[in-house]
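Engineer: With the sequence up front, the predicted model follows.
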Amino acid sequence: MKALVEKMVKALVERPDDVQVNEKVNGEQLLVEVRVHESDIGKVIGKGGRTAKAIRSVVYAASMKEQKRVRVDIVD
């Protein structure tokens, strides 16, 4: 899941070298934390949160194979 999120986010931002994606397992849930440069945060969230919602939708669909809940957080 980490590689999928990282590839999507790096395609959106101007500073792909500053993208950090971390995975944490919390019981039955997988938490994916995304950190980007402060100037790129708006590109990852998108207008009205549309881009972030789209990223979460793709990750949700991809996680159906693993049968594990996945949560994606965009961290400041």
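Structural biologist: Perfect, I can see it now.
Engineer: contacts and neighbour counts: CA atoms only from here.
Structural biologist: Will do.
Engineer: In this structure D76 contacts R35, no?
Structural biologist: Yes - if you go by CA atoms under 8 Å, D76 and R35 touch, sitting 6.5 Å apart.
Engineer: Just want to know which of the two has more residues nearby.
Structural biologist: Counted by other CA atoms under 10 Å, D76 and R35 do not tie: R35 has more neighbours, with 19 against 9.
Engineer: Presented hereafter is structure B, for comparison with structure A:
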Amino acid sequence: MLELVELIAKELVTKPEEVQVSSRQEGNTFVIEIRANKDDLGRIIGKEGRIAKAIRTVVKASAIKDGIKVAVDILQ
């Protein structure tokens, strides 16, 4: 799942080498964190958060298949 999020995020930004995707566990939920150059955050979030919502939808659909809970955070 991390590879999927990283691939999507790197395709959206102008500086893909600065994209970092990591995960941590919080209770029974895996939290995937996306970090990118602050100039590229708008590209990942999208207009009115539409791209971020789409990323979360894809990740959650993949997680349901595996039977786990996942959250996606976009950080500076």
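Structural biologist: On my side now, so go ahead. A quick note: this is a predicted structure, and the numbers were derived from the prediction, not measured.
Engineer: Show me what counts as buried in stretch 67-76 of structure 1.
Structural biologist: By neighbour count with 16 or more other CA atoms under 10 Å, stretch 67-76 of structure 1 contains the buried residues 70, 72.
Engineer: where do the helices sit along structure 1?
Structural biologist: Remark: helices assigned in structure 1 by DSSP state H are 2-12, 41-45, 50-63.
Engineer: Could you dump those helices into JSON lines and include distance to Q20 of structure 1 and mean neighbour count?
Structural biologist: Below are the helices of structure 1 laid out as JSON lines (distance: least, CA to CA, whole Å; neighbours: other CA atoms under 10 Å):
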{"stretch": "helix 2-12", "distance to Q20 of structure 1": "8", "mean neighbour count": "15"}
{"stretch": "helix 41-45", "distance to Q20 of structure 1": "12", "mean neighbour count": "17"}
{"stretch": "helix 50-63", "distance to Q20 of structure 1": "15", "mean neighbour count": "15"}
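Engineer: Of all those helices, which one is nearest G27 of structure 1?
Structural biologist: Closest approach to G27 of structure 1 among the helices of structure 1 (CA to CA): helix 50-63, 15.4 Å.
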